[in-house]
Each structure stands twice: as C-alpha cells, then as structure tokens.
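Enquirer: quick one: sequence and predicted model below, then my questions.
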Amino acid sequence: RTDVRSFPTAEVITSEPFQFDFDRIQETTIDTGTPVAVTAVSSDGEWAFCLTPFYWGWVRAEHITFGTREQVAEYANAAPFVMTTASRGTVALVAGGTVCTQMGTRLPLREEKNHAYRVGVPTRKLDGSLRISDGFIAKRQEHFTPGVLPCTRQTIFTQAFSLLGEPYAWGDSRMGLFGRDCSRLIRDIHAVTGIILPRNADQQEKVCAPVVLFYANMSDDERKSLLADRVPPGAVLAMPGHIMLYLGHVNGEPYVIHDTSANGFSSVIVSDLSLGATSPAGSLLQRLTTAVMIG
C-alpha cells in the first residue's frame, strides 16, 4: 500500500497551520497488486506519475515494480482469486516478511490447502523488475474469501459495520497511519462484491442511479418523508464533500453509517442526520442533495 500524491513530495501541505490531519496533496492510496501505467518520472527519479484504474498522481518509484504490459494484465485479471474482506489482511511471504492488503484487494489464487490459501504476490527484484512471489494466507484469519461476496444488502451492511470505529484518514492516510475517508469507505465495502466505484464522492454520486433529489427549499420534515417513503436501505446519500450509506429509518428518523471528521468525530460512526445542526454548515439532513442506488 502506498500513497498517491498531487505533487512529487512527501511534505505535508495544509490549508491551516498545524492542520496535519488534512494533507491537501494526499490524494488516495493504492494497494498491493494495483496495476499502474507510469507516464513520467520526477527529475530526481524518486517519484513516478502513475495512471491507476481509479486515480492518477505521484507515487514513490521504489514502491513500483515494472513488468511488461502482458505480465501486468495477466496478474490484474487473474482467476481464480481471493478477496480481502477485512479492513486489513496479512499475507506471509514464503521468502520472508509479510504484506498487508486492504478490503477489496484481490490476489491470484494458486492453490487452496486445508488451512491456507497459496497466492501470488507482486514483489520487486533488485533491478526493479516484477517477480510474482508465493504467499500464504491462514484461513483461520477469516479475512479473505475465494472470489467475490454475494452482492446483497446484508453483505454491504456487514462490511460497513466491520469498519465501525476505525479512525478517519483523509486520502486513506493520516500522517502515515492507515485509514479511510468517506468515499473510500463506500468504495471498499462495494469492491468485495465485484462492484468497482470511482474514488471520490462526487464521481460516485454521478455514476449511480438517482432515487431522490433534495432541493434547498425543502423542510426537514419533507426530507425525512422522502427518505422514509422512497429511499431503500443500502442507498447512498450524497452532499457536497461528503457521502454516506443509508441504513433506513426508525419511526421516520433516518440513520446512516459514514466515515467523518466533523462535529467532534473522527471515525466511522452511525448517526442520525441531525448531526451538524449547530454548525455553520448546517445538519447533514439539510445538506443532502441526492439519494442514489449502486448497481
């Protein structure tokens, strides 16, 4: 797992002094085995500008291993495969050491044994070229599954609640610590079912099917009625700068699970939509713009 940066530097850039939780040039992260196309290299050779399946930006060159187009495509499209279903999973390399994967990461399945999966893991030779090394995953971890999980509401909710309480991390990295932000949570919990969403919240909103539009002049009661009557649990609720998974309502009061760094929280939480009512931005309910369905 490595960072994708707006510029070829590891320096932290913030909007306000000491606001280290929000490094504004931290775009996202890419995980073990993510195919990339390198289109440019920094003058010092330390950074490579990469196109990934869902983003682009600068990646440390030492974190990339180079293969032919055919080798990379074969690895990326390998079948059968195992899927990481936990927030993080551990793969033990036969040659020594471990690799950490995150929810939604696929690894080619080479052999299934009674107590373990043998998988292919991309590693880097001394000259930077690609080697596919053997790794083993203990089945008792229960952090991986062969193939994808069923694309059901139960799967999506189970995946989301498995991340409850996990610290928030803008661009998936908080001063180098593992985490997710709101849109990465939505992306990862769906990735385990084989649904590949864009990385950012506004892009996710655009590719999904709209169910309800919320207008600025709508009252709280009107918004709650629309959610209760027309929006199914498992839908995604969007607003400028934030996105959430809709859980349903209790006596007309809507609830969501989301990854937030606002209103005194900095983690994955379950809340109603009154959160933020006393803030300058207003409540989540009043900020809603759309409810959309994935798939």
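Expert: Perfect, I can see it now. Just so you know, these numbers come straight off a predicted model, no measurement behind them.

Enquirer: can we go C-alpha only for contacts and neighbour counts from here?
Expert: Noted.

Enquirer: which residues in the stretch 51-200 of the chain form strands?
Expert: Along the stretch 51-200 of the chain, the stretches classed as strands by DSSP state E, counting those that start in this stretch are 56-60, 81-84, 88-93, 98-102, 106-112, 116-124, 130-138, 144-146, 173-174, 177-178.

Enquirer: can you redo those strands as TSV with distance to residue 294 and mean neighbour count?
Expert: TSV is the format used below for these (distance: least, C-alpha to C-alpha, whole Å; neighbours: other C-alpha atoms under 10 Å):
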stretch	distance to residue 294	mean neighbour count
strand 56-60	24	23
strand 81-84	20	24
strand 88-93	24	18
strand 98-102	21	18
strand 106-112	21	22
strand 116-124	30	21
strand 130-138	31	19
strand 144-146	22	20
strand 173-174	26	21
strand 177-178	26	14
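
Enquirer: take a look at this one as well, against the first:
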Amino acid sequence: MKTTMWMSGILLMALGGCSTHTPDLLPTPKLSLPPSKTDVNQSGLEDPFCCMLPQDIGVKLPEFGPKVNDLDRFEQSLVPYVEQNGVDRDNLLEVQTAFDARYYAPWSYGAPPEKRENASWPLRAFRGGYGSNLRPVPPSWFEEISNQSNFDAYGTLNQKAVTLRWMDIRALPTDKPLYKNPEKAGDGYPFDLLQNSSVNYNEPIFVSHTTKDGAWSYIFTNNASGWVKSDGISIVDNQTITSIQKSDKVFIIEDNFPMRDAKNRFIAYTRIGMILPLEREEGDNYLVKTYDQNNIVTVVTIPKHSAHLGASKINKKDLITIGNQLLKNTYGWGGMYGERDCSSMIRDMFAPFGIWLPRNSAAQSRKGEVISFAKFSNDEKLAAIKSKGVPFETIIYLKGHVLLYIGTYQDNVLVMHNFWGVRTVDNEGNTGRHIIGRAVISTLELGAELDNYDPTMKLLNRVESMNIFTHAPLKLTRNAKAASTKKQL
C-alpha cells in the first residue's frame, strides 16, 4: 500500500490536513513570484534576516491570535466525554484478531507488493513547484532526482528489515521540500508535497532497492511506501523475524518517554502506536528487545505506566490516557517533525487496542460499516451521527480529513481531530486560513464565528460519510449495486 496525495485537491486537504491518495500530474508552474517588498518590521531594519544572528534582530514575536469559541467552550480533555460516552468492552472485537498479520505484513513479502509503475508515480507527478527558498525548482533538479531514484533496480534487493529510528517517508529521495505555490493558503508551508508518511522506531519494513548512491532506500511499511535514509534501517534475518513475531507484544500508550539500555544510555523515545517485542518483566518495568544496525539485540526499559502487554480491550481508562496524550500534539503534515496529522492521530490512537487502520484518510473512511451522507441536509447528517454513530469507534469523513466521533455533549455532536486551519475568504474573494494547527475537540462548525469565515467550507457542509470501524462491513444484497459499499440511512 502507498500513501499518496491528490494534488488537485490540495486546498481541501489543507483545511483538514491528511495525506491522501494518488495525485494528478502536477503542471509546471509559472516560474515567477512577484518582486519581494522591502521587509520593514518591528526591528526597524530592512531585510533584517539576511545575515544577522537571531539575538541581534530584536523582533517582537506575536503571542496569541483570536480565540475560537469551540476551543474555549468545550474542555480540551477526553475525560468528560469518555466518562459520558465511552464503554468498557468485555471482549476483544473481531477486528482486533487480525492485527499481527497486518502489522507484520512487510515481512511476508517476497517481492514488492506494488508494480514498479505505481511505486514510481512521483517521478511523473512532480515536474515543477517551489523549493525551501520559495523559488521555482529548476528542471535539472527533477532530472537528477529521477536518475538517483534508480527504479531500474526496483525489486532487486527484496530484503526484510527494521527501522533504527523514527523517520519521515518521502515521495522522492530527498529532505528538501516541494510546495505547489507558497503564495496561496494551503499550497505552501506546511504542505510539503514530498512528505508521504512516517515510520516508527523498530518497525518491520520491506526494502525494494536503494538510490544509485545508496543513501536512500525504497521501503514498504504495513501502511505506506516511499524513501527513507538507508542509515536508518537494519536488515534482519529469518531467525530474528521469528523471534520477534513469537514474542509477547508491548504496546506503547505514552509519547516521548526516554527508553534506555542496561547502561542507562538513551536509545529512543516512546511513541503511541509503537509495538515492541517483550524480553521479560521486572517489577514495574517491561524490558523489550530492539535491534541495532548490526542486527544485535539491545534490551531497553519501559515503565508499565507507559505501555501495556498485549492488545487491550477498548476501555475508558486507556481511551483517556491515550487520547489526552494525542491532544498534546501540534499538527504535522504527513507526520513531519515527529507530529501527527488527522489520519495518523486516529491510526495511532487505536493501535494499542490492536485495531489496525490504514494510514490515509480516504482509506480509513472505508474501514468497517460505512454510512453515506449523500443528499443529506446538515440536520440529517447530525441526526444520523447521533443515532448510528458509536462514540470512539466511528470516523467522520470529508475529502482530505477524518475526525473521530466522541459522542454528544450538551446535545452537540463532538469530534476529536488534528486540524490545520479554518478556511477564510475576504471581501475581495482572497482565501486564507485561521490556523488551529493542533489536535482539538470541537463541533462540526469549528470557527464559524471568526471574521471572514468561509461558510461554504464548514466541516458539517462537507462531511460525506461516517464509518464504524469496529463493525464488520455491510454485506450487499443481490439487488445492491456491485460498486456500492455505502449504506443509505
């Protein structure tokens, strides 16, 4: 599977903020930006960022912008919503039984699971755009990247490996960003078109091939594919794979706890969604096995308050613990800077419960029982969510964005989502964003009270469906259309 992006829908993606699927070919932009204006700011200097040290600039930085009503009105903690709407499940759900097979899928591959033509889509999709200096990227750069990508060697290594650190997965083998148009809201920062996804520390992967210089490797995880730095992976043998898969699993439920080895040396930070094989238990700690670049086991310590042994039944305590950790996240397009976007937040939240979800928003929206909102009014959408939605087990979907339904509160439909910004439009028709930039709890009318709010882009107007991912997909009757997978209420 690969995570990709709809280039033509980038404005919609920016509003919600999830990597989505295969882009249209990106046209070569008009390679010009308007002449830059003289930069005179609070320091009184012209263009002060040219060659001065930050401490010499003396610019007064802004602090807080306008408040957003939802974020003040509703407590930004899961406690009241879980207490009112959450449940303690008595048994593991059917979807939890297949987690191991999905998680370790890359180690079952004998060859890349995608055709070369599909894997190499970025070489055709990207022929223009803007770089980190906000200037047009020259054609020669794309030619060199295409040559380095070495797709003639696709599927020649076919090696099983683990990652040695958390890493970005890139659409092209480079750290450099590519933006569609930095002048337009939703087409510039943070929406680096080359940020495909990310991969956890010590996660199972499959390696197809490397760049010609060997610096980058093309990999498949259980949910995405793309380029990572070669020094961040270690090839593992079948004996190691068997040992890992037979071990009991430790599921991480706390971000950013430092894991240390027997000599108290820092190894890595924990991250919700990470799964590690158990070596043994010692008092209040789990000792787990990790692997270095030489395929040698390093045992690290994780306190039991940061993890649990085996997949957990859905329960209120863990929903609060994990959810409140994720509500601390700022927004990270495609997982940039170690943060999460909308779909990766939901995916990671349910990994400790042994529920495997796809990486991108469109694929997540098709998981489980899907209920379409086609031709529904906004009132009908809200009524359907209230009557059919299962709190903490239902995804609400609109193009480019997914939200977790957390139930009703004071008769409001509430959702938890990691969100970039509220769409705005001024009197002259210029679009912009009021940046939220973090995980929040809100209604589906987030930001409606803001100046220049664009009512056509209200979340509630744009939601297309909801899906209860813990339910089995609906079976079609003989009279149902073969292509339809969505139920009308």
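Expert: Structure's in. What do you need? Treat the numbers as computed from the prediction; the structure is a model and nothing was measured.

Enquirer: TM-score of the superposition?
Expert: Overall, the chain-to-chain superposition scores 0.89 on the TM-score scale (TM-score structural alignment, normalised by the length of the first structure); 283 aligned residues with a C-alpha RMSD of 1.9 Å.

Enquirer: quick revisit: reformat the strands of the stretch 51-200 of the first structure as TSV; add distance to residue 227 of the first structure.
Expert: Output for the strands of the stretch 51-200 of the first structure, formatted as TSV (distance: least, C-alpha to C-alpha, whole Å):
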stretch	distance to residue 227 of the first structure
strand 56-60	35
strand 81-84	32
strand 88-93	33
strand 98-102	32
strand 106-112	35
strand 116-124	43
strand 130-138	42
strand 144-146	34
strand 173-174	33
strand 177-178	33
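
Enquirer: can you check which of those gets nearest to residue 219 of the first structure?
Expert: For the strands of the stretch 51-200 of the first structure, the distance to residue 219 of the first structure is smallest for strand 173-174, at 36.6 Å, taking C-alpha to C-alpha.

Enquirer: pick out the residue nearest the middle of the second structure.
Expert: The geometric centre of the second structure, computed from its C-alpha atoms, lies nearest to residue 344 (C-alpha atoms, centre = their mean), at 3.0 Å.

Enquirer: any idea what residue 138 of the first structure aligns with in the second structure?
Expert: In the second structure, the residue matched to residue 138 of the first structure (TM-score structural alignment) is residue 303.

Enquirer: same check, this time on residue 111 of the first structure
Expert: Aligned against the second structure by TM-score structural alignment, residue 111 of the first structure finds its counterpart in residue 280.

Enquirer: OK, contacts around its match?
Expert: 286, 287, 288 (C-alpha atoms under 8 Å, 6 or more residues apart in numbering).

Enquirer: thinking again about what came up before, so what's the match of residue 138 of the first structure closest to, chain neighbours aside?
Expert: Leaving out its chain neighbours, the residue that sits closest to residue 303 of the second structure by C-alpha to C-alpha, 6 or more residues apart in numbering is residue 285, at 4.3 Å.

Enquirer: likewise for residue 256 of the first structure?
Expert: Sequence neighbours aside, residue 246 is the residue nearest to residue 256 of the first structure in space, at 4.6 Å (criterion: C-alpha to C-alpha, 6+ apart).

Enquirer: nearest to residue 286 of the first structure, out of the strands of the stretch 51-200 of the first structure?
Expert: Each of the strands of the stretch 51-200 of the first structure was checked against residue 286 of the first structure via C-alpha to C-alpha, and the shortest separation belongs to strand 173-174, namely 28.8 Å.

Enquirer: show residues contacting that closest one.
Expert: Contacts of strand 173-174 of the first structure (C-alpha under 8 Å, 6+ apart): 3, 20, 21, 22, 26, 28, 29, 168, 179, 180.
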